[in-house]
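# output the structure for:
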Amino acid sequence: MDILSVIGLILAACALLIGAVLKGAGLASLLSSAAFMIVVVGTVAAICIQTPLAVMKDAGRILPWVFRPPANRRGELIKRMVDWSNTARKQGLLGLEPIIERESDPFVRKGLQLVVDGSEPEVIRSILEVEIGVREQSDLRAAKVFEGMGVYAPTLGIIGAVLGLMAVLQNLADPSKLGQGIAAAFTATIYGIGLANLFFLPVASKLKVAIARQTESREMVIEGMISIAQGENPRSIESKLQGYLH
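Okay, the predicted model is just below:
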């Protein structure tokens, strides 16, 4: 669990709710079904038009990473690769074959299979780097869905404010409705700017960090697999891969 994400969301809610009370606007001023329809539903509509279905599914898949990012057990993985190196030196590369069946990570399993098959180091690097690049681009496109929502929400908030002011102008003959109408008009702006800066854009940035960490971990796997294939000393492999822990 990423505790900072949880704390951030709680603080964001507190900032808006308590801020509204301290400013004298009250919590009721933040409740508006019209603002919700224009900003929230409108933002979802805009991003649906912009985004292919496959990318939208990927966005839903990686959204939980904000609170539960992919496990980053690089130290444990280094230890395992050093053990695999020892096995390869003692039993040959075919000694790694039973390990492939027990490996749960598809990327690591693919790397091990390439090593066992006796692939050249450059071939191993080329194949695995293609997979890294494709996966990274796919995940980044998914993260940009939330970045796009952060762009659309403030604009739709302004549209909501303008529509609210138009309604106010239609009631100029009744001064008693002007104050309440103007306040309601700006609620949509709060929705748009608040959602963009307190949720959508921070979520996109957090996901990009998680994606970058995954990429680094996979790059570490490539270096480890190539070192095993080249028969390097296990201690040298460990020293090399320790750099990925910093």
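
# could you use CA atoms for every contact and neighbour count after this?
Noted.

# the longest helix anywhere in the chain - contacts with which helices or strands?
Longest helix of the chain, by residue count under DSSP state H: helix 121-169. If you count contacts as 3 or more C-alpha pairs under 8 Å, 6 or more residues apart in numbering; DSSP states H and E, helix 121-169 packs onto helix 42-50, helix 53-62, helix 106-116, helix 178-195, helix 201-229.

# for comparison, sequence B:
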Amino acid sequence: MDLATLIGIVLSFGLVAAAIVTGGSPLIFISIPSMLIVLGGTIGATMVNYPLANILGLMGVIKKTFFSTLESPAEIIEKFMDYANRARREGILSLEPLLREIEDPFLRKGLQLTVDGLEPQTIEEIMETEISYLESRHEVGSEICSVLGAFAPAMGMIGTVIGLVQMLQTMSDPSTIGPAMAVALLTTFYGAVLANLVFIPMAGKLKTRSKEEVLRKEMILNGILSISKGENPRIIEEKLNSFLPPRERRQAE
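Predicted coordinates:
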């Protein structure tokens, strides 16, 4: 569980809810028509904008904002030092029994290609393609969240216009002015909350997660290529340490 995401959501919604409660009854901020306009309109417009497969896959992408299962760079370096020393002492084929124990599909595939004896250039081309498509998939998820963040306030404005039109048409009946004005204002409120507290922050977190994952993939690729070339374990360690900030680099050495 990513504590920053959890704390951010609890803090932001908690403070908004506290402000609502201290100002009066929270029930006045509940409007079914407003919710239908904002949620229905936002989801519908997004489905028009993207293929259904991308929309259905969004939940899997959003999980990355709450859960992070990435290995730390220091752990990756430690693994590759073990692989490099083993390959140097016993040969590349000594890595084959380890493949069954590796959970990361990217790392397992890279080592499998190395054990199979492919040229470093061929390995690099295959693995770089995987990284490229990984970035593309992550980019789509982030874009969808950004689009949701753009549509939500727009649908809120549409709801505001609907409420104002209803209010102006029934000015002769004072009892209808209040409900129509509530729809007008609450749709804007709902749209702003969804955009600025949910969708836009999620898009930013997904971009950060994507950069972190790509960095680790690049580290793994660099280590695999170094092993396939038979480089000295010390050189491999220095190459992988170059991916880390100086403080973490010293700890990993």
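
# circling back to that earlier point, right, and the helices and strands packed on helix 121-169 of the first structure - which one's nearest residue 136 of the first structure?
helix 201-229 (6.7 Å; C-alpha to C-alpha).

# average offset between the next helix or strand after the closest one and the second structure?
Next helix or strand after helix 201-229 of the first structure toward the C-terminus (DSSP states H and E): helix 234-242. Compared with the second structure after the fit, helix 234-242 of the first structure shows a mean deviation of 1.4 Å (mean C-alpha distance after the TM-score superposition for the first structure).

# mind listing what's buried in helix 234-242 of the first structure?
Buried positions in helix 234-242 of the first structure, judged by neighbour count with 16 or more other C-alpha atoms under 10 Å: 234, 237-238, 241.

# tell me the secondary structure at the residue sitting furthest away from the middle of the second structure.
The C-alpha centroid of the second structure is most remote from residue 172, which lies 50.9 Å away (C-alpha atoms, centre = their mean). What DSSP: H, G, I helix; E, B strand; the rest coil gives for residue 172 of the second structure is coil.

# what residues are up against the most centrally placed residue in the first structure?
Nearest residue to the geometric centre of the first structure (C-alpha atoms, centre = their mean): residue 207, 1.9 Å. Contact analysis of residue 207 of the first structure by C-alpha atoms under 8 Å, 6 or more residues apart in numbering lists 62-63, 65-66, 143.

# from residue 228 of the second structure, how far out is residue 74 of the second structure?
21 Å (C-alpha to C-alpha, to the nearest Å).

# just residue 128 of the second structure next, same as before
Counting by C-alpha to C-alpha - residue 128 of the second structure and residue 228 of the second structure are separated by 16 Å.

# okay, those two: which has more neighbours?
residue 228 (23 against 15; other C-alpha atoms under 10 Å).

# the first structure: which residue goes with the more buried one?
Alignment note (TM-score structural alignment): residue 228 of the second structure maps to residue 229 of the first structure.

# not counting sequence-adjacent ones, nearest residue to that match?
residue 115 (5.6 Å; C-alpha to C-alpha, 6 or more residues apart in numbering).

# let me know how buried the one you found is, in neighbour terms.
Neighbour count for residue 115 of the first structure, taken as other C-alpha under 10 Å: 25.

# same deal with residue 105 of the second structure?
10.

# ditto for residue 153 of the first structure
Residue neighbour count, defined by other C-alpha under 10 Å, stands at 30 for residue 153 of the first structure.

# what residues are up against it?
39-40, 42-43, 191-193, 195-196.

# if we ignore the residues flanking it in sequence, what's nearest it?
residue 192 (4.5 Å).

# wait, that neighbour touches residue 154, no?
Yes - with contacts counted by C-alpha atoms under 8 Å, residue 192 of the first structure reaches residue 154, the gap being 4.1 Å.

# what lines up with the residue farthest from the centre of the second structure in the first structure?
So, by TM-score structural alignment, residue 172 of the second structure is matched to residue 173.

# any idea how far residue 212 of the first structure is from its match?
58 Å.

# for residue 6 of the first structure, same thing?
21 Å.

# picking that back up, closest one to residue 160 of the first structure out of the buried residues of helix 234-242 of the first structure, please.
Among the buried residues of helix 234-242 of the first structure, and counting by C-alpha to C-alpha, the member closest to residue 160 of the first structure is residue 241, at 53.4 Å.
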